[in-house]
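Peer 1: give me a model of this one.
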Amino acid sequence: MAEILGIVSGSITLLDTAYKALECFIDAYNAPKEQLKLLAEMSTVRPMLVELERRVQANPSSPILAQMKEPLKTFKTSMAQLTEKLSEGQTLPLQKRLTWSWIKKEAGTYLNEFERIKSSISIWLSMYTGDVVQTGHQAQEQQFSRIRAQINDANSEHQKADRDHHNEHALQHRQLESILNQTNDAHREQQQDNAVAMHDQIMRWITPLNFFQRQELIFETQQTGTGEWLLADTQFQNWLSSSGEVLWCRGIPGAGKTVLASMVVHHLRAQKNNTGVAGIYLDHKNTEAQTIRDLFASLWQQLAVDKPIPAAVAKLHNHHRKRGTKPSLDEVLEILRSAIAECSKVYFVVDALDEYPELQRDIFLEHLSAAMEGAAVNLLLTSRPHITLHPYFPNTPPLEIRANEGDLYQFVDEYIRKSRNLSKHVGARPELREEIRTKIVSNSDGMFLVPKLHLDYLNEKKTVKALRDALQQSPKGLTNLYDQAMERIRSDENEDNRNVARLALIWVANAKRLLSVAEIQEALAVEHGARFLDPDSIWDIADVIAVCAGLIIEETPHVRLVHPTTQEYLDSIQTSQFPDAHAIIASTCFTYLSFDCFSSLRLVPLYRWQAKSLVVHNPLLAYAPYCLIHASGEPELVLYDEIEKFLAHAPQWRQFWSNFRNLHFPPWNYRHWPSLPSPLWIAAASNLPKVFLQLFADSEDPTTHGGPDMLFVAADCGHLDMVRLLVSDLDVPSCDRSKALWPAAYRGHEPVVKLLLEHGAQPDIIGDFGETALHAAASEGHISIIDTLSRHGADVNATTPRGVTALMEASDRGNVAVVRRLIEYDADINQLNLDPESEHANALQAAAQKGNLEVVRLLVENGADVNLQGGPYGTALHAAWDGGQDGNFRFLLANGADVNVVGSAGTILHVLCSTRQEHPLFPMLEELVSLLIKKGANVDIGGRHGTPLGCASFYGRDRLCRILIENGADVHRRWKDDDGIGCNAVWLAERRGHAACVRLLKDKIQSTREGKSQL
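Peer 2: The predicted structure is shown next:
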């Protein structure tokens, strides 16, 4: 007994030690899910061990003890190993901790051990209860034998002992029940936690964008009482109460459009009904992350965030999770349509449409218009006045946004109230409030931005006199205000302030994406040539913002320029004020990546959780991949030595950065990185022509560049300067200009396409992906490139090895503009694809099956043969039905489609009568069958599976059977099935157990016989 107690007691001690060590480890290193599970299991096992210890002490002679010894010893050994490993981990230096892999690989082993010991303890506790009962009964019998003569006197004692025993047994049962309940509760909580974790995981997987946070940050900037005029506006109220309407709020820069958009989102979300609300805030600095796919994924995310994950989305997540991929745009649009359908009404708010690049904007609006079609979706857009919504939302009257005078006064009052300095001055001189209000509002030009910049300047003044002087000298116009802010920075007497302000403006204005607070802090602290980052050099972010004269603001977790116009201003003075901006950023990144603490990364690959942990502790690592983009161009020769040094280690850095799956720019996003690329190949892939020339001149054998065709890579990435260099007289091996044409056309790099064609590229060469450049441009919708290729003699009817033309490709994609342009270039609309493996036999079949009615109409209007046969579908009508395209199906019927053409599955009537319930058009099956009959469909025509009536009987469609019979279908018609067995409709219905069909058919047969007998 003593040995068992020692093992149990020791296990509890080790468990406590391991729990504390693991808890510290998790706090330090953002542990993954397995480690969190370990903590939960430890919390569950400990009370069970304590209860077992108590039971052993209470009944030390139980025969169950022998069964416990070995399993408990094994568990104690495991706990000793776990404690030892955790103790080792805590003493390791930082770099070794990051490469310490046991906790990821072995967590599962310890979790299994916890499950095993929990199961064993539960059994032992249950057996212990039974053992105690049995032992009690034996002692009782012995006592009765010894004192049977004195039974009457001992009766009272027996009753008392029985009651005590019963109470003990009940207590033990309650304790065991309590432990089991705790275990069950823990299990249920774990399941709930797992469900919540999966929900959150899918939400983050669908898109990294978080517009909830952006909405909150923007709405917090709204001054109380401002913007209410919009909610009361008649045009807004009409939009609010209507369905399927668009409200376009346009206004000059700085008029407060973004804050108004956030106010609308807040107002709509406060309605508390089955209304879906989603807001998008476009940002020119975040275009790389705000892809079209991610924008629509965010709309779905906002509609679905408070609901259980739909089965279709869970299935989609599981499919992509296994492959490490994200859903396609089409898949996102499909789940978005489903989410819209679940809401009684949906409101989408899209802010700053003008900040999205024009090409992406058109595609975004096109898909947005399609998503609204036939749905109860209202859309509010904000933008500057210069953009157009045509042709996606034509005839949309704008609601002009301009800073309301009352709102401006309210804005100034709120600013003064929140400013300690201005409040002090106004308190000392009450008349000063009205002076500030009048002057600033009169200079506002209908913008909130102007008063803000004025007030930021006034807020710096330490005396009333200085404030009044500044107020009288306040310049008019944004540009003058920005000039004034820059002059304040340059005239700062503190040199450190001037330097930090200049660097901060360089970084924030020229960064390729939004920077986090931690990133800008580290970037400003990096000293050129240093081997480590001195933590004592890091500025507080509030101090950084304070020295930038109001041009930079913090929006946690990011820093940004105060307004898009600030970016335009800084761009305009870049050449004179910041000519070395990109060289400074690139050099800072190169210095940072050369720090001694990162040297081991070149030797030891990290797990993803280790890499993420390293970035958490070294934030600038997340931005450093942009170093080569900033180095390209003028900085190349200035930074040549730094670039050359970095290129030698670039493959290792790419391996590290690949852990984050968000590198959407060259050279890191190129899919076909060679295993051992040379610096020469990386320079070509990174658009470093000056560096390339120097490396090429120094290379003993430039053919050993360690990668695929460098011209192909440069063309794929759209590096015009690099392509120009590679197609020049420079004798660079393995540069096939014709093959490079395909990736350039596919990616939409028109200048590169023109350059390659001018230097002899052949437009009809089949590339490595089995297509010509024209196919590539058509599939991706690049009309200008189609024009360029056609002018250089591209064959518009050229086919791939699989028989596909560019017109078939464009029709399949549903791109109306491309189809129209190819028709203008004399594309053969009725060209057949004779490849038996091809999905579609011609362009019309592709368009009909995929669903773009406008493309179908365009092809038919330009001579497409609606009855042209070929491929697995046979005709376009069959293809339209297969795709569930009701509009296309009816259009083809109305334009001469032959309903009696026999394909591999029979006529179209056979196909409809064989349709399963999952088909999108199943609910309108009876209507469409009747329509086919009206169009002349033969109800008794034979096919591979008999007559249409036979097909309907086989699938139990009694209402279809009735329609066919009423329209003359022969219930006696017989045929042979695939096995040569003779059958008819009633035989099939009986065989399949469709009683309703059997009754209907037999009644018809009987009535037919009776009719004949009467004759």
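
Peer 1: C-alpha from now on. contacts and neighbour counts both.
Peer 2: Will do.

Peer 1: once you drop chain neighbours, what's closest to the residue nearest the centre of the chain?
Peer 2: Taking Cα atoms, centre = their mean, the centroid of the chain lies closest to residue 207, which sits 1.9 Å from it. In this structure, residue 207 finds its nearest non-sequential neighbour in residue 294, 5.5 Å apart by Cα to Cα, 6 or more residues apart in numbering.

Peer 1: ok, the one you found to residue 1013 distance?
Peer 2: Distance, residue 294 to residue 1013, using Cα to Cα, to the nearest Å: 72 Å.

Peer 1: compare the two (neighbour count), which wins?
Peer 2: Neighbour totals were compared for residue 294 and residue 1013, and residue 294 leads with 21 against 8 (other Cα atoms under 10 Å).

Peer 1: what are the contacting residues of the helix or strand where that one lies?
Peer 2: Residue 294 is located in helix 292-304, with elements delineated by DSSP states H and E. Defining contact as Cα atoms under 8 Å, 6 or more residues apart in numbering, one finds that helix 292-304 is touched by 203, 206-212, 276-280, 328-329, 332-333, 335-336, 339-340, 348, 360, 363-364.

Peer 1: residue 559: neighbour count?
Peer 2: Residue 559: 21 surrounding residues under other Cα under 10 Å.

Peer 1: test my guess that it contacts residue 513.
Peer 2: No: using Cα atoms under 8 Å as the test, residue 559 is too far from residue 513 to be in contact (10.7 Å).

Peer 1: drop anything exposed from the contacts of helix 292-304.
Peer 2: Among those, those classed as buried by 16 or more other Cα atoms under 10 Å are 203, 206-207, 209, 211, 276-280, 329, 332-333, 335-336, 339-340, 348, 364.

Peer 1: please provide the structure for the following sequence as well, for comparison with the first:
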Amino acid sequence: MEAAGLMNQFPCLIIRGICDYSDTHKNKEWQGYAAMTAAAYTRDLLHQIQPSKVNIETKLIEFVNNECLRQWPDPPDPSVNFNKAIELRQAGSGQWLLQDSRYLSWKNSENSLLWLHGIPGCGKTVLSTTIIQYLEKEEMFLYFYFDFNDTRKQTLENMIRSLCYQLYRNKASQRHLDELTFLMMIQEAGKIYVVLDALDESSTLEDHHTRGLLSWIGSFRSSRNSVRLIATSRPEHAIQSQMDAWAGVIPVPLESHLTEGDINSYIVARVGQLSRWHARTDIQDEIIFALSSKANGILPGSSNLKKSTLKSLLRTLDQTYSRILESVPLDHRHYTIRLLQFLTFSDRPLRIEEAVDAIAVNTNEKPYFNPEDRMPVPEEVLSYCSSLVAMTNRRGPNARYEIKGFKELSLAHFSVKEYLISDRFQQDDRMKDVGLDFLETNARASIVKVCVAYLLGVEALIYRSPGVSAGKFYHLMFAEEGEKTVIQQEYPIAQYAAKYWPEHARLAKNIGEAKSLIWDLMQSAAYYINWALYDPASRFFRTQPGVVFFAPKVYYATLFGLTWLVEGLLEDGADVNAKGDDGTALNVALDRGHGEILHLLLQAGADADAPNEDGDTPLHVVVRRGRGGMVRWLPEHTTYIGAIGSTVADGITLLQEGVRDGHVKIIRQLLEHGADINGMNLDGTALRWTVSHGNYTIVQLLIKYGADLDLAGRYGGIPLQAAVHYGHGNIVQCLLENGADADLVSKDQGSTEIFYWLCQNRDKLANENIFNERNTPLYLAATYSDEKMVQQLLKHGADINAISTNDNSNETALEGALAGGHIEIAQQLIEHGANVDARSKRHGSALYQAVTKGFGHIVEQLLDLGADPSVAGTLHEAVSRGHEGMIKQLIDYGADIDSYSEAHEGTPLCAAVCANRNEIVQLLLQNGANVNGTELSYGFALHQAAMGGQVTILQQLLDQGADVNVTGYNDNRTALQAAVFHGRHDAVLQLLQHGAKVNETGNQFDGPALTIAAAEGYSEIVHQLLEYDADMNAIDGSEGTALQAAASHGRSEIVQLLLNRAADVSLAAGNIE
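Peer 2: A predicted model of the protein is given here:
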């Protein structure tokens, strides 16, 4: 308590401990001692810590937040690769690039991409590391290394995770966790530099199922103009093609003359480290000359050089690697091969402790593993093939602090893996025996034997040891000490073995002797150890104290695709219908596409109707996954096939499922086994769905099997409507040629069960537009300007004058074409006899639309064919848009010049005044327009001209006899009051000169014109009105007299003017009282 204030200023863990201890022992007798203790210890602590050191320390909460974030997306750590490259890099390497004009151009250009490309070993990673080290001082800088040795560093997803974490760490104080979408985060960053090394080592460079790395890079660059990206790779075709297509790419081919300086520096430094030749500078010079002349742009892979090898210096990497393997002592060769097999075919590097245990396994006899066989010094594992393997010190989230004892082994270079799995290696006579060990089947089988034998060895050491009870065994498997269980701590490669042996076994295809080991594992306690370490059948941690839940053995065997093991387990009496997290083994076989296993399970009596955890039946899973080869097996074993057209949980029929994913083979199989071709859900039938998505082949197939061409789907659309709507011309033709009704409107189809259901449940549907699709196919084609479809529909007898009632608009195809501005289609419909005088609610008529769009010759054509020019709003539209020629045409053909339009709120003359079209006003007046005709909501044409100060039009109207004192029906103002209110002094004078009554009040609120002018502060208009004898003392409206109105609105100039004119002050004052 006494140190609480100090805690606020100095949140130190030690002080908090002292304070908490003292507070917990606080009582009346002890309180003084507690306070002294806290104060004394805290004082001594503060004397030992300098304030400057406190200020620079990272707050604990910030560290915890950063660590939680790092663990949340689980990003791979690129600093491991960076530090490894730094260790291997010769000081000063890559400086030439930082001074290269292409690099400088990249650095100074927005949205630029510098592409460093070259052959393996030419120094791409060294250069990218040099750039990373140089750019570290930039405020916003991100980087990532793709790595063939580590599957976590091969995918687009994990790259984004890493970049997200780096971006958050750089801007941690500005972000929130719920905003961690990379492209969203990047939007708020300023200038940003990104370095991506070894694109060619990504496993998701081009992904046909999801967006690949190259596609992502394109999107990333387009999302930000201030990004500057560096990428390194081999010049592979896919990468080369994309780089050529992108703008702003600056290619830098790493040719030998560019990297020659770096290579020579490296050679000189490494030769200088050969202690045996320190005294012989002549030999050093000879070695340097030979290596430099033969390097050809590739950094050397070995420093174990002797003078005797100079004259026969190897010319290729293959020869280099072959010689290294040949030089391995025979008694070490077996271990070398095993280590290289693991590093070549594993999805990640091996920790050095894992490698030690892998080598210590004896797969030929029991005990398979004895801890005493481990190498006493783990690092000595490198002695088996030091030139082909590299050891890296793993580092934590903060690269400055090394995690001791965490070292990883990986192949020294990508080219090592390429060599070991190449045909060249297999065909090398000197490597013939060794080469067979690196055939994928043989190598993976060997890895399986090692992994399974290790697990069996661990089981023998633990479970069969004296005094180990079931509870103790459980504790060893699940109780964590620190971050690992006891087994994980004491047997380092156990986790790897449990996780990866099934995948190696599946990929090996023929694992030979390993089968017996796997069978032993499935029948022993090692089975439980395996799934305790890694359980792929569980979506979550599934243990309770003393109880362990595992999936059935046949379930695991099916999950891994191990046919021989499934067969053996079934013969041994395994329950074929036992369930795991994803249902039965049958569900898993279908989901993973294990056809042979599926056949075995069905023969063993597996329930072909059993749903998985998502409620999908096996047949549904087959269709969704596109497992065409499996469909033929299921109908014989399922009762569900009889209801194959019925809907499933998500409302999609099996046939629709096949159609949705475009599985032609499966669709044909379903139809052959009796699927209801016209079964429907809210999307309609399978045909309706297929038509919408434009799959012509499947449309033909469904029609061949008798699909109803006129059944409606969601939004009431029939297949023909959908084909027209989505612009699939070939499908429109196909449907029409096969008898589709060209005039059918889907809402008229009331015979289908789905439509009845919709009608009965309309109140439950959120989207009521489902009932509104009542447009004819011809109307849709005309509206969407598809001339070819219009021709097809007319050819097949479509009713050219059919009404589309969507939104109750009652339009014909001609109106739809004109409304969309499709003049060619409109012309085509007119030529085919379309009714030119059809009326609709929304657009009035075809003539109205032609006038609106300004299609003069169409207007003339429609009028010649008898279109009614007096349809409400037609003449108004011509007036509003200034089509003087059309106005004359319409008048000549008998348009009512004084017609009223609700949409335009008045007569054509009012519309002309509103649009301030002097010539058209004159034209209408010359043709007899009633100057005092139907008024607008705010008055007559005269009022509009007065409000707008349109003196020319005002004069025209007055000359034609407009009533100067008429009042508008809405505000009851005169034209003079309207002009005054809007400050139009020219219009005011004009109206006064034509006899406007200066003292007319108009309505009970505004008062006479003088009061309005005084209130609004228009001194010039006040002068004008006084000159025409306006009554200064008139009391009318809500403002009182003009003097009172001026005073209440603070119009001092007008107050003075009125006083000078002898306005009655007492009258104003009395009115105020």
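
Peer 1: which residues in structure 2 does the helix holding residue 294 of structure 1 align to?
Peer 2: The alignment of helix 292-304 of structure 1 onto structure 2 (TM-score structural alignment) spans residues 156-168.

Peer 1: check stretch 95-113 of structure 1 too.
Peer 2: The aligned range for stretch 95-113 of structure 1 in structure 2 is empty, by TM-score structural alignment.

Peer 1: next one: that stretch to chain centre, how far?
Peer 2: The chain centroid and the centroid of stretch 95-113 of structure 1 are separated by 29 Å under Cα atoms, centre = their mean, to the nearest Å.

Peer 1: any idea how far residue 412 of structure 1 is from residue 455 of structure 1?
Peer 2: In this view, residue 412 of structure 1 and residue 455 of structure 1 are 8 Å apart by Cα to Cα.

Peer 1: and residue 779 of structure 1, by the same measure?
Peer 2: Here residue 779 of structure 1 is placed at a distance of 53 Å from residue 455 of structure 1 (Cα to Cα).

Peer 1: and the helices in the stretch 851-1000 of structure 1?
Peer 2: Taking DSSP state H, counting those that start in this stretch to define them, one finds helices in the stretch 851-1000 of structure 1 at 853-861, 876-882, 886-894, 908-913, 925-934, 948-954, 958-966, 985-992, 995-1014.

Peer 1: which one of the ones you listed is the most hemmed in?
Peer 2: Among the helices of the stretch 851-1000 of structure 1, helix 948-954 has the highest mean neighbour count (mean count of other Cα atoms under 10 Å), at a mean of 28.

Peer 1: next secondary structure after the helix holding residue 294 of structure 1?
Peer 2: helix 311-323.

Peer 1: buried stuff in that next one?
Peer 2: By 16+ other Cα under 10 Å, the buried positions in helix 311-323 of structure 1 come out as 313, 316, 317.

Peer 1: closest to residue 370 of structure 1 out of the residues you listed?
Peer 2: Closest to residue 370 of structure 1 out of the buried residues of helix 311-323 of structure 1 is residue 313 (20.8 Å), distances taken as Cα to Cα.

Peer 1: so the closest one touches residue 335, yeah?
Peer 2: Yes: assessed by Cα under 8 Å, residue 313 of structure 1 is found in contact with residue 335 at 7.1 Å.

Peer 1: for the nearest residue to residue 592 of structure 2 once chain neighbours are set aside, which residues are in contact?
Peer 2: Closest residue in space to residue 592 of structure 2, ignoring its immediate chain neighbours: residue 559 at 7.3 Å, by Cα to Cα, 6+ apart. Residue 559 of structure 2 makes contacts with 537, 585, 588, 589, 592, as judged by Cα under 8 Å, 6+ apart.

Peer 1: so which of the residues you listed belong to helices?
Peer 2: If you go by DSSP state H, the contacts of residue 559 of structure 2 have 585, 588, 589, 592 in helices.

Peer 1: now render the residues you listed as CSV, adding neighbour count.
Peer 2: As requested, these are exported to CSV (neighbours: other Cα atoms under 10 Å):
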residue, neighbour count
585, 31
588, 27
589, 25
592, 17
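
Peer 1: in JSON lines, list the helices of the stretch 851-1000 of structure 1 along with distance to residue 832 of structure 1.
Peer 2: Converted to JSON lines, those look like this (distance: least, Cα to Cα, whole Å):
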{"stretch": "helix 853-861", "distance to residue 832 of structure 1": "14"}
{"stretch": "helix 876-882", "distance to residue 832 of structure 1": "12"}
{"stretch": "helix 886-894", "distance to residue 832 of structure 1": "19"}
{"stretch": "helix 908-913", "distance to residue 832 of structure 1": "21"}
{"stretch": "helix 925-934", "distance to residue 832 of structure 1": "26"}
{"stretch": "helix 948-954", "distance to residue 832 of structure 1": "29"}
{"stretch": "helix 958-966", "distance to residue 832 of structure 1": "35"}
{"stretch": "helix 985-992", "distance to residue 832 of structure 1": "37"}
{"stretch": "helix 995-1014", "distance to residue 832 of structure 1": "42"}
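
Peer 1: closest one to residue 461 of structure 1 among these?
Peer 2: With Cα to Cα as the criterion, residue 461 of structure 1 lies closest to helix 853-861 of the helices of the stretch 851-1000 of structure 1, at 63.8 Å.

Peer 1: against which helices or strands is the closest one packed?
Peer 2: Packing contacts for helix 853-861 of structure 1, counted by 3 or more Cα pairs under 8 Å, 6 or more residues apart in numbering; DSSP states H and E, involve helix 816-824, helix 843-850, helix 886-894.

Peer 1: let's see it at 7 Å
Peer 2: helix 843-850 (3 or more Cα pairs under 7 Å, 6 or more residues apart in numbering; DSSP states H and E).

Peer 1: chain center to the helix it packs on, what's the gap?
Peer 2: Taking mean C-alpha positions (Cα atoms, centre = their mean), helix 843-850 of structure 1 and its chain are 30 Å apart.

Peer 1: contact partners for residue 498 of structure 1?
Peer 2: 489, 490, 492 (Cα atoms under 7 Å, 6 or more residues apart in numbering).

Peer 1: before we move on, which element is it in?
Peer 2: Using DSSP H and E, residue 498 of structure 1 maps to helix 495-510.

Peer 1: so where is the helix or strand just after that helix in structure 2?
Peer 2: For helix 495-510 of structure 1, the following helix or strand on the C-terminal side (DSSP H and E) is strand 515-516. Under the alignment (TM-score structural alignment), strand 515-516 of structure 1 falls on residues 350-351 in structure 2.

Peer 1: what's the average distance of that stretch to structure 1?
Peer 2: Average distance, stretch 350-351 of structure 2 versus aligned residues of structure 1 after superposition (mean Cα distance after the TM-score superposition for structure 1): 1.9 Å.
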